[in-house]
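# Need coordinates for the following:
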Amino acid sequence: MSARKRISAERRKESRKEVALAVLKNAPSSPRKMRYVADMVRGMEVFKALGVLKFSTKEASRRVEKLLLSAISNWEQKNERKAETGELFIKTISVDEGSTLKRLRPAPQGRGYRIRKRSNHVTIVVDTYKKEQEQN
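The predicted structure follows:
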């Protein structure tokens, strides 16, 4: 690894030390369905968002709920204390397109219809309200 790459990699690592995040890769649902759930909780306080996800009928909400619990746990691990109600909020939540499995379904007259089984990647970053107020 060259010196310039190493320096930028170390700088990137330093900036991520203060951030608590969780990443879900290759979730087997379309990104469009997952974005609908992500939009429901974007910017919310984390325990309120957990309540919204718990009672949502969407299948993708179960995965996002589990991921949010992981992000909260990561924050608690980095700060060495328990998260209190009203302290954390979802700073960013993004859904990116993952790999697509391409399959063929038999169709009439010897043809084949394409089936695309999509997947997605979800990233959640949680932060405290106090940090946001200090920066402003």
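# going forward, measure contacts between C-alpha atoms and count neighbours the same way
Will do.
# At the geometric centre of the protein, which residue do we find?
residue 123 (2.6 Å; C-alpha atoms, centre = their mean).
# this one next, for a side-by-side:
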Amino acid sequence: MGARKRESANRRKEALKTQYFAKLNNVPTSPRKMRLAADMVRGMEVFKALGVLKFSNKEASQRLEKLLRSAIANWEQKNERKAESGELYISTIYVDCAAMLKRLRPAPRGRGYRIRKRSNHVTLFVDTINKNDNKN
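Just a heads-up that it's a prediction; the model follows:
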């Protein structure tokens, strides 16, 4: 690896040390369905978002709830204290496309219809409300 590339990678790693996030890779639901659940909680306070996800009837919300709990635990681990109500919020959440499995379904007259089984990656960042207010 070249020196410039190594320096760039080290800067990126240092920037991630100050951010609190969790990633969920290769979720076997379509990105569109996952984005519907992600849009429900974007920008919310984390404990309010946990309540919204727990009582949502979407299948994707169960996976997002588990991911949000993981992000809160990551924040608690890095700060060495428990998260309090009203302190954390979801600063960024995005859903990206992942690998697509392509299958064939039998169709009439000896043909086959293509079935695309989509999957996605979800990344969720949490941040403290006080830290964000001081920047403004």
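# thought the residue nearest to the centre of the first structure was touching residue 93?
Yes. Here residue 123 of the first structure reaches residue 93: they are 5.6 Å apart, a contact under C-alpha atoms under 8 Å.
# circling back to that earlier point, contacts only, for the residue nearest to the residue nearest to the centre of the first structure when sequence neighbours are not counted.
Spatially, and ignoring its direct neighbours in sequence, residue 123 of the first structure is nearest to residue 23 (4.5 Å; C-alpha to C-alpha, 6 or more residues apart in numbering). Counting by C-alpha atoms under 8 Å, 6 or more residues apart in numbering, residue 23 of the first structure makes contact with 67, 121, 122, 123, 124.
# and residue 125 of the second structure, how far is that from residue 19 of the second structure?
To residue 19 of the second structure, residue 125 of the second structure is 7 Å away according to C-alpha to C-alpha, to the nearest Å.
# More neighbours: the two, which one.
Counted by other C-alpha atoms under 10 Å, residue 125 of the second structure and residue 19 do not tie: residue 125 has more neighbours, with 19 against 13.
# Filter the contacts of residue 23 of the first structure down to the ones in strands?
Among these, DSSP state E puts 121, 122, 123, 124 in strands.
# Can you report how many residues lie near the first one?
Just to be clear, that refers to residue 121 of the first structure. By other C-alpha under 10 Å, 20 other residues sit near residue 121 of the first structure.
# Could you tell me how many residues sit around the closest residue to it other than its chain neighbours?
Distance criterion C-alpha to C-alpha, 6+ apart; nearest residue to residue 121 of the first structure, sequence neighbours excluded, is residue 25 at 4.4 Å. Residue neighbour count, defined by other C-alpha under 10 Å, stands at 15 for residue 25 of the first structure.
# Now do the buried residues in the helix or strand harbouring residue 25 of the first structure.
Using DSSP states H and E, residue 25 of the first structure sits within strand 20-27. For strand 20-27 of the first structure, the neighbour count (16 or more other C-alpha atoms under 10 Å) marks 20, 21, 22, 23, 24, 27 as buried.
# show me what contacts the third one?
By that I understand residue 22 of the first structure. 67, 68, 70, 71, 74, 123, 124, 125.
# how far away is the nearest residue to the first one once chain neighbours are set aside from residue 102 of the first structure?
The one in question is residue 67 of the first structure. Distances taken as C-alpha to C-alpha, 6+ apart place residue 22 nearest to residue 67 of the first structure, at 6.4 Å, with adjacent residues excluded. Applying C-alpha to C-alpha, the value for residue 22 of the first structure to residue 102 of the first structure is 28 Å.
# Residue 50 of the first structure now?
In terms of C-alpha to C-alpha, residue 50 of the first structure sits 34 Å off from residue 102 of the first structure.
# Look at these two and report which has more neighbours.
More crowded of residue 50 of the first structure and residue 102, by other C-alpha under 10 Å: residue 50, with 20 against 10.
# Reduced to three states, what does the corresponding residue of the second structure for residue 69 of the first structure come out as?
In the second structure, residue 69 of the first structure lines up with residue 69, judged by TM-score structural alignment. Look at residue 69 of the second structure: counting by DSSP: H, G, I helix; E, B strand; the rest coil, its state is helix.
# Sweet, I'm off.
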